[in-house]
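[1] My questions concern the predicted model and sequence given below.
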Amino acid sequence: MDGNAHLSIGELARRTGVGVKTIRYYSDRGIVAPAGRTAAGYRFYGADAVARLGLVRTLRELGLGLDTIRQVADQEVPLPEVAAAHVEALEVQIRVLRLRQALLAAVAERRLTPEETDLMHQLARLTDDERRRLVDDFLHAVFDGLALDGVARNLTPEPPDASDPDLARAWAEWAALAQDPEFRAGLRRALRGIAAEQPRGGVPRRDFTAAVRDLVAPALAAGLDPASPDADPVVAAITAEHGRTDGLIPRLQRFNDPRRDRYVQLLAVINGWPAPESLAPALDWAAEAVRVRMA
């Protein structure tokens, strides 16, 4: 193109694909200045306006503001420095968007109420110190006065990197569950039962729910009906593990809380532990097997 060519605003719009109104706006902002005006007062542009508009359009599509674009186009600031700053800003925006995506997915999957959604959003935005205080408060509420240090360690989350959307989502759901007074009270009751069953000064007893899981696993794998006579030895072993004949069904029910299963699943995500196996199928089978024989 002739370097001295004069382009009308309409011709410039056709060559660049940028609308006339937009070019006029850019002109008024000093971003793509006209080369002059005709005798009739119409703006005209030089050949360099085509390349300049191309640069402006590219930078706008990349999200730069008009003032910054003008500075870059006028070579007042180096484009690499501007790009580096915008990369950093975009990384923050991407983390925020990923967190929003993760939380919205949790809302959809868990069918959360507006109140629960707001709580999860607030919890996901806590600082590291606030997260640690929340964990400490939860542990104090459910373990205070109970000699169950090993259990406490196994139920303690490490506040995760908030920039990871999956971890942030798991953390927010964990924190919402840990703040639920009903969940806290139920877990506290279960833990008191565990503490009461531990011998004083002796070797700690095997975890009852783990024992039930191991005893019932073969029956579940074989598809054994809880009411079948073939299940009698399994029920006898569970009763022996319980240590007495009364209170077995309430004990099985006390540990069979879907929210506790969810707590452990979230804890595994947050701490990077292997995904735990749900205890519910084994506890359901055991409770039904015992109930049939007590009828």
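    Okay, I see it.
[2] From here on, just use CA atoms for contacts and neighbour counts.
    Noted.
[3] buried set for stretch 235-244?
    235, 238, 239, 241, 242 (16 or more other CA atoms under 10 Å).
[4] And those residues, which is closest to residue 178?
    Of all the buried residues of stretch 235-244, residue 242 has the smallest distance to residue 178: 28.5 Å, by CA to CA.
[5] correct me, but the closest one touches residue 248?
    Yes - Residue 242 is within contact range of residue 248, at 6.7 Å (criterion: CA atoms under 8 Å).
[6] Could you work out the end-to-end span of stretch 103-117 for me?
    8 Å (CA to CA, to the nearest Å).
[7] for it, the distance to its chain's centre please.
    11 Å (CA atoms, centre = their mean, to the nearest Å).
[8] List of residues touching stretch 167-186?
    Under the contact criterion CA atoms under 8 Å, 6 or more residues apart in numbering, stretch 167-186 has outside partners 99, 102-103, 106, 116, 119-121, 123-124, 134, 138, 141-142, 159-162, 259, 263, 266-267, 269-270.
[9] which one's the longest helix in the chain?
    The residue-count maximum for a helix in the chain (DSSP state H) belongs to helix 79-110.
[10] Tell me which other helices or strands that helix touches.
    Helices and strands touching helix 79-110, by 3 or more CA pairs under 8 Å, 6 or more residues apart in numbering; DSSP states H and E, are helix 114-124, helix 165-178.
[11] Mind checking what secondary structure the residue nearest to residue 77 when sequence neighbours are not counted has?
    Sequence neighbours aside, residue 71 is the residue nearest to residue 77 in space, at 5.8 Å (criterion: CA to CA, 6 or more residues apart in numbering). Under the three-state scheme (DSSP: H, G, I helix; E, B strand; the rest coil), residue 71 adopts helix.
[12] What is the burial count for residue 71?
    Residue 71 is flanked by 15 other residues according to other CA atoms under 10 Å.
[13] Residue 81 versus that one, what's the distance?
    For residue 71, the distance to residue 81 - CA to CA - is 12 Å.
[14] repeat for residue 67
    Distance from residue 67 to residue 81, by CA to CA: 15 Å.
[15] among the helices and strands packed on helix 79-110, which is the most enclosed?
    Across the helices and strands packed on helix 79-110, averaging neighbours per residue (mean count of other CA atoms under 10 Å) puts helix 165-178 on top, at a mean of 23.
[16] can you give me the angle that one makes with helix 114-124?
    120 degrees (axes from the mean of the first three to the mean of the last three CA atoms, to 10 degrees).
[17] try this one next to it:
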Amino acid sequence: MTAPHTSDHPVSLTIGQLAQRTGLPVRTIRFWSDEGLVPSDRNASGHRMYDAVAVARLDLVRTLRELGLGLGDVRAVLTRRRGVGEVAQAHVRALESRIRELKAQRAVCVLLARTGTEPDERSVTLMNDLARLSAAERQHLIDEFVDRAFAGIPDDAPGAGIATGMRSLPAELPDDPTPEQVGAWVELAELVRDPDFAARCREMAVAGATAPEHRERLTDPAAVIEHAGAARAAGVAPGSAQAEQVLGRIFDGAVPDAAGRAAAADSVDLFADRRVERYWALLGVLNGWPAREPSVPAFEWFAAALRAQDSQP
């Protein structure tokens, strides 16, 4: 806005005239005047009057406010306690934070819109709250869970390195998170808050660190995934003669005796858990890792086949 004045007729406007010229409400101009942001004088009748300096100041205040600066920042700029550039830099950071928050909220809304059934109030609130957590708050949630699961286990213990991987959250949700990423984060947060899940991870961590013989009882995991996975997909019953042939391929012809089969099945039950595998899958969604087919169902079939064959006469 160009200050409305001429060299022959200095500006002297009432608050109503100033409001009409600027398009600002009278109450806004009055408030900014009362706050000392826009100078004004009083005429003989006691009415506020604004000169050219006041009009220019009003223009600046309006611009700064439209940019989202608070009254404190505006006052700091006007009194030259802070430069416009300094205030603008701080405001850029605040805007970027707000933009990330809005994008996360948008992704939550998209996720809710895609839901086939009506979500309950708790789910809606949880999605919104968790999506808006800061990176530090999200990482703290995961770190707290991992610390509980691996408490007291030496860093150099067998399998202890898995703790590092379990902490591998991305530093931030993407600037434009997909509904899938928001959903993955919400599910992951609920998972690590589940005491039963934490206890299960603790059981696996302790067993892996203190009982290395468990690992010796397991055959090649890749062979289990390949052969047991194919058998399961084909509908081969764990107790069938065909399942025995599958076990032979997994053990490369050296199928263990009854005691060895039972021990291997016990190890599978200890270390194969669908929720733990889901944890890794959710981290994958958040980190943009390539998706992998679940492997736990193949190990479940393998354990069932070991026990079924062992129980046959």
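    Right, received. Where do you want to start? Owing to the predicted nature of the structure, the values given are computational and were not obtained by experimental measurement.
[18] Please check the contacts of stretch 167-186 of structure 1 and keep the buried ones.
    Buried among the contacts of stretch 167-186 of structure 1 by 16+ other CA under 10 Å: 99, 102-103, 106, 120-121, 123-124, 134, 138, 141-142, 159-160, 162, 263, 266-267, 269-270.
[19] Of the helices and strands packed on helix 79-110 of structure 1, which is nearest residue 47 of structure 1?
    Here helix 165-178 is closest among these (CA to CA), at 48.1 Å.
[20] Give the buried residues for the helix or strand just after that closest one.
    Tracing the chain C-terminally past helix 165-178 of structure 1 and defining elements by DSSP states H and E, one meets helix 181-197 next. For helix 181-197 of structure 1, the neighbour count (16+ other CA under 10 Å) marks 183, 184, 186, 187, 188, 191, 192, 194, 195 as buried.
[21] what's the answer for stretch 26-33 of structure 2, then?
    Neighbour counts over stretch 26-33 of structure 2 (16+ other CA under 10 Å) mark 29, 30, 32, 33 as buried.
[22] wait, which of the residues you listed is closest to residue 180 of structure 2?
    If you rank the buried residues of stretch 26-33 of structure 2 by distance to residue 180 of structure 2 using CA to CA, residue 32 comes first, at 45.6 Å.
[23] List the residues that contact that closest one.
    Applying CA under 8 Å, 6+ apart to residue 32 of structure 2 gives the contacts residue 38.
[24] That one and residue 5 of structure 2, how far apart?
    From residue 32 of structure 2 to residue 5 of structure 2 the distance is 22 Å (CA to CA).
[25] and what of residue 58 of structure 2?
    On the measure of CA to CA, residue 58 of structure 2 and residue 5 of structure 2 end up 14 Å apart.
[26] Which one's more surrounded, the two?
    residue 58 (24 against 13).
[27] in which helix or strand would I find the more buried one?
    With DSSP H and E as the test, residue 58 of structure 2 turns up in helix 52-66.
[28] what's the mean gap between that helix and the aligned bit of structure 1?
    For helix 52-66 of structure 2, the mean distance to aligned residues of structure 1 following superposition is 3.1 Å (mean CA distance after the TM-score superposition for structure 1).
[29] Check which residues of that helix are buried.
    Buried-residue list, helix 52-66 of structure 2, by 16+ other CA under 10 Å: 52, 54, 55, 56, 57, 58, 59, 60, 61, 62, 64.
[30] Give me the nearest residue to the first one, chain neighbours excluded.
    In space, not counting the residues next to it along the chain, residue 52 of structure 2 is nearest to residue 11; the distance is 5.3 Å by CA to CA, 6+ apart.
[31] Assumed that neighbour was part of a helix.
    No - looking at residue 11 of structure 2 with three-state DSSP, it is coil, so not inside a helix.
[32] residues contacting the closest residue to residue 224 of structure 1 other than its chain neighbours?
    Take residue 224 of structure 1 and drop its neighbours on the chain: the residue closest to it by CA to CA, 6+ apart is residue 231, 7.1 Å away. Going by CA under 8 Å, 6+ apart, residue 231 of structure 1 touches 219, 224, 225, 289.
[33] what does the second one align to in structure 2?
    With TM-score structural alignment as the criterion, residue 224 of structure 1 lines up with residue 234 in structure 2.
[34] That match: how many residues sit nearby?
    Using other CA under 10 Å as the criterion, residue 234 of structure 2 is surrounded by 9 other residues.
[35] ok, it to residue 225 of structure 2 distance?
    When residue 234 of structure 2 is compared with residue 225 of structure 2 (using CA to CA), they lie 13 Å apart.
[36] for residue 158 of structure 2, same thing?
    Taking CA to CA as the measure, residue 158 of structure 2 falls 22 Å from residue 225 of structure 2.
[37] okay, the two: which has more neighbours?
    Between residue 158 of structure 2 and residue 225, counted using other CA under 10 Å, the more crowded position is residue 225 (22 against 18).
[38] Just give the nearest non-adjacent residue to that one, would you?
    Counting by CA to CA, 6+ apart, residue 225 of structure 2 lies nearest to residue 298, which is 5.6 Å off, once chain neighbours are set aside.
[39] What's the one you found aligned with over in structure 1?
    Per TM-score structural alignment, residue 298 of structure 2 is aligned with residue 282.
[40] hang on, its match packs against residue 219?
    No - shown here, residue 282 of structure 1 and residue 219 do not form a contact pair, counting by CA under 8 Å, at 9.1 Å.
[41] Just give me the neighbour total for residue 223 of structure 1.
    The number of residues packed near residue 223 of structure 1 is 9, by other CA under 10 Å.
[42] Tell me which residue lies nearest the centroid of structure 2.
    Most central in structure 2 under CA atoms, centre = their mean is residue 185, positioned 4.6 Å from the mean C-alpha point.
[43] That's all I had, so thanks and see you.
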